[in-house]
Structures are given as C-alpha cells and as structure tokens.
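Predicted model and sequence follow; I will ask about them next.
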Amino acid sequence: MKTLSGKRILIVDDEPDVTELISYKLAREGCEVEVLNDPLQVIGTAREFRPDLFILDIMMPELDGLKVCRLIRADRELKSVPVIFLTARGEVENRIEGLEQGGDDYIAKPFDTKELILRIGSVLKRSGPGTEKEKERLVSGSIVLDEELHQVSVAGKEVELTATEFKLLKLLMQRKGRVLTRENLLVNVWNYDTNTETRTIDTHIRRLREKLAGDSNPIETVRGVGYRFIAN
C-alpha cells in the first residue's frame, strides 16, 4: 500500500520539466497532483484544490516561492498546509531563510525523487491528525496546546503555528523540565537521522520563541546540548 495514496499535492515551479517529473513520480505513489508554472495563480488554485501539501520553487519570476509561502501562511484557509521548498539555492543561509518564512522542509536541486517522496511522507506524517489515544491537551502557565483542535494559545489568544512548530512545541511540553538534544529533536520531530543539519532545529526554535513571546520565552537553551521547556 502506498503511504501517499490519496494525498493532494500542489506543485509550483516555473520549469515544466521539473513539474512534469515530480507529478509523474507522485502520481505513481497514488497522489492527486495539481501543477502550476505560474505562481500568481497559487492562492486561487489552492483554495479550490485543497492540497495536503505544497511544493514550492523559490526562484520564480514575478512572485518567488518565499513570497508565495508568506501568502499561504497569511491565508485563513491555507495557513496550516505544510510547505516544502524545492530550489537550486542550497546554501545553509538559503535553507534557514526558507524555514524562517514558514517552510516545513527544504530540498536543493538537483534532487533525488526517492528522497523527495520520503520527505513528503515525513512532513505529511507529522502534520496529520493523531489517533484518539495520542491526542492531548497540554497546559503550562498561559500556554495551552490542544492537539484535538490542533490549536495553541497564549494567555487566551490563539497563536498560529506551522505543523512542524506545533509538533516541536508538543514534544517540548510533553517533556518539560527535561533537556532535549538537537539530535533527539531531529529524530522525534523530523524523523531524520542524526547526520541532518541541526541548524534546522535552531531556526524553528527561534521562530517558536518569537510566537510564544507573551509567555517570557519558556524555551531555554542549554548551551552545547539542546533545549528545555521550563515548567511554570
């Protein structure tokens, strides 16, 4: 049974050869795929297509992938849909920039289609709903994480988190008071092996801190080790 069967993927890239290849591979996995070579059509198409995940190229004319991602995150209907950036700009600074703009993952061109499919599966797995047994409501100080509603609030005000940020905060709150290494977070949140770039963690932690700023930054850095959620 194909793990991606039935998933709806919207691919946005101005290179038809790239979109054709990805579309073909995902269709073989049982996905329903929509392709756009014009980034200006993304929001309208996405509202109709209702994708489970976006694949965005960054370097596109008129509207680059980073701006498209910001539009997605600002849209009430699309803001929680995960985004994977697929781009020729593979330097560390570019990856960090993509994650800071709300991306959930970042793959550099040229890419291996098998890796891309595995990354898509990983992102969809952590963004999907849990089973009834797994659903929790975690409270620490003014922070409330409700897994059933997939909602986080600080002092009664809802905070918008990406799927990855939500899972990261959930893990930190579940193990509050305990130090979690970057490698531990990569394995449990990203399902990656420990050879993956750990700066990915630092970028997401920084974004999470900014969004939880109303609670005096409960995520503590343990220098040279990792991070800890401070119990309130």
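Okay, I see it.

CA atoms for contacts and neighbours, from now on please.
Fine.

quick one: buried residues of the helix or strand containing Ser122?
Secondary structure assigned from DSSP states H and E places Ser122 in helix 113-127. Within helix 113-127, the residues that qualify as buried are 116-117, 119-120, 122-127, counting by 16 or more other Cα atoms under 10 Å.

which of those residues lies closest to Val144?
Ser127 (18.4 Å; Cα to Cα).

for this structure, what spans make up the helices?
16-28, 42-49, 65-74, 92-100, 113-127, 163-174, 182-185, 199-211 (DSSP state H).

who touches the fourth one?
The one in question is helix 92-100. Counting contacts by Cα atoms under 8 Å, 6 or more residues apart in numbering, the residues outside helix 92-100 that touch it are 66, 85, 89, 105-106, 199-200, 203-204, 207.

one more structure, for comparison:
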Amino acid sequence: MTPMERILVVDDEEDILELVRYNLAREGFEVICADTGEKALKLASDAVPDLIVLDLMLPGINGIEVAKILKNADKTRHVPIIMLTARGEEADVVLGLEVGADDYVTKPFSPRILNARVRAVIRRAAAEPTDESSVLRIQELSIDPGRRKTTVRGEEVDLSFTEFQILLFLSRRPGWVFTRSQIVDAVRGDNYPVTDRSVDVQIVGLRKKLGACGSYIQTVRGVGYRFKELS
C-alpha cells in the first residue's frame, strides 16, 4: 500500500485552515495543521512533510520568514512550498519565490484548484531530473545539455550561451514560476553577465528563435516566467 503524502497547512484563519484540511484529506492526503509560524517550524522539523501550504500573513513569524528558515535548514530545504496570498500582494509573491517557495495561490481560492496545484507540485518534485546530462524532449523541442544543442522539429536552433541556459533552466521544471532574479542566479556566469532587465530581452530573442515552440515559455505577469506544462 502506497503511503499517503503528508501536507502541512499553515494559516491563522481557522475557517480557511479547516477548509484546506478537509479538502486535502478528502483527496487522500495526510494533513497536519499549524496556525502560527512558530508551530509550523516545529511541526515541519518533527514530522517532515511532503509539501507545505503556507499563508504569508501570520502572527509572529510571517510566512516569508518561515519559508526562509525552512529553505535554509538541511532537514526541510527540499520540501516544496505553496504560498497562500491575498490579491494585490504581488511584491510578497516575488519575495516568497525568491526565498524558495515553489508556487502560489491567491485568496479567495477554489479548493479544487488548490488541490490540483498541490498534486502538480508534488508530481513535479518527484519528477525532478537526476541526470543533468540527459536529453530533454518536449513535443517538438529537444534540448541536449551535454552537446549544448537545441532542435525544433529536427532543425538545430542557434542559441547564445545565455539563451540556452535560460531555456534549460526553465524546461527542467515545467510549470514552476521563476522570478527574473532567480533566472539570473541560475544562468549567470563570470563571462556572461545577466541582469534582471536583460532577462526580458533574452526571453524575447529566445521565443523568436524557437518559433512554434516559443509559446512554451510563458510570462507570469508581475512575477517572472515559467515553462508551460505539456502533456
């Protein structure tokens, strides 16, 4: 029998906490709950969950600080985090992603959508590539890290170093949202300076070169970019 994934839900609003707990439990998850950041940190350390649903607006230690502490601890740094945010907290979304959160859901939210996002993040985490040199084949797009070669419909595409790095970084985690700063950190090299502003320019050029596959790279308004999840 496959063990249930354990989800830690953190929210100081009792009705939301119960709503999320009930719906996730009904989907077959083991759910543990905390209504403060301090309790969340203790639970996460004592019974390491498979995923954390974390409200940003918490009394005491807020959600951003909780995420930062969890991502800096060896025991919990690998645990995916989905942030719950109020609409209009765009800056907090960016900050949360910067400190290591994997996705976000805005309030008010549909429990069905949250459940789907939870399953998607768990699925993506389990599918993280282990062989950094393996060729990625995504429908009509092929990316060979070892040869630094990209093809679309069998035709090789001439990408710059930075364009290739951005494409490889995003395509390895389809559906994950990354801020411009995260992309900079992932692709920056001593001989290839990249800035937040130049990421947008690189993305425009990359999409153009990829042609029909350019739409695979999606803009997340006010946040950054992601690679489209494709079946």
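It's in. Since we're looking at a predicted model, the values are computed, not measured.

coming back round to it: summarise which helices and strands the helix holding Ser122 of the first structure is packed against.
Under the contact definition 3 or more Cα pairs under 8 Å, 6 or more residues apart in numbering; DSSP states H and E, helix 113-127 of the first structure sits against helix 16-28, strand 105-108, helix 163-174.

As a markdown table, the ones you listed with mean neighbour count and distance to Ala74 of the first structure would be great.
As requested, those are arranged in a markdown table below (neighbours: other Cα atoms under 10 Å; distance: least, Cα to Cα, whole Å):
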| stretch | mean neighbour count | distance to Ala74 of the first structure |
| --- | --- | --- |
| helix 16-28 | 16 | 25 |
| strand 105-108 | 21 | 18 |
| helix 163-174 | 20 | 15 |
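
Reformat the ones you listed as TSV; add distance to Leu145 of the first structure.
Formatted as TSV, those follow (distance: least, Cα to Cα, whole Å):
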stretch	distance to Leu145 of the first structure
helix 16-28	33
strand 105-108	23
helix 163-174	7
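
closest to Arg182 of the first structure out of the ones you listed?
Taking Cα to Cα as the criterion, helix 163-174 is the member of these that comes nearest to Arg182 of the first structure, at 11.2 Å.

residue closest to the middle of the second structure?
Asp102 (2.9 Å; Cα atoms, centre = their mean).

What's the match for that one in the first structure?
Counting by TM-score structural alignment, Asp102 of the second structure lines up with Asp104 in the first structure.

roughly how far apart are its match and Arg28 of the first structure?
Using Cα to Cα, to the nearest Å, one gets 24 Å for the distance from Asp104 of the first structure to Arg28 of the first structure.

can you tell me how far the alignment partner in the second structure of Arg50 of the first structure sits from Thr106 of the second structure?
Arg50 of the first structure is assigned Val48 in the second structure as its aligned equivalent, the criterion being TM-score structural alignment. Using Cα to Cα, we find Val48 of the second structure at a distance of 25 Å from Thr106 of the second structure.

what does Thr162 of the second structure give?
Applying Cα to Cα, the value for Thr162 of the second structure to Thr106 of the second structure is 32 Å.

How about Asp131 of the second structure?
Applying Cα to Cα, one obtains 34 Å for the distance of Asp131 of the second structure from Thr106 of the second structure.

Check Ala120 of the second structure too.
From Ala120 of the second structure over to Thr106 of the second structure the distance is 16 Å, taken as Cα to Cα.

and what of Glu89 of the second structure?
If you measure Glu89 of the second structure against Thr106 of the second structure using Cα to Cα, the figure is 9 Å.

List the contacts of Thr200 of the first structure.
96, 99.

And Asn23 of the second structure, by the same measure?
With contact taken as Cα under 8 Å, 6+ apart, Asn23 of the second structure is in contact with 111-112, 115.

preserved in the first structure, out of those residues?
Contacts retained in the first structure from the contacts of Asn23 of the second structure (both residues aligned by TM-score structural alignment, their matches' Cα atoms under 8 Å), given in the numbering of the listed structure: Pro111.

what about the closest residue to Leu167 of the second structure other than its chain neighbours, neighbour count?
The spatially closest residue to Leu167 of the second structure, leaving aside those adjacent along the chain, is Leu206, at 7.9 Å (Cα to Cα, 6 or more residues apart in numbering). Neighbouring residues of Leu206 of the second structure were enumerated by other Cα atoms under 10 Å; the total is 23.

Hmm, Leu159 and Leu206 of the second structure touching each other?
Yes - counting by Cα atoms under 8 Å, Leu206 of the second structure sits close enough to Leu159 to count as a contact (7.5 Å).
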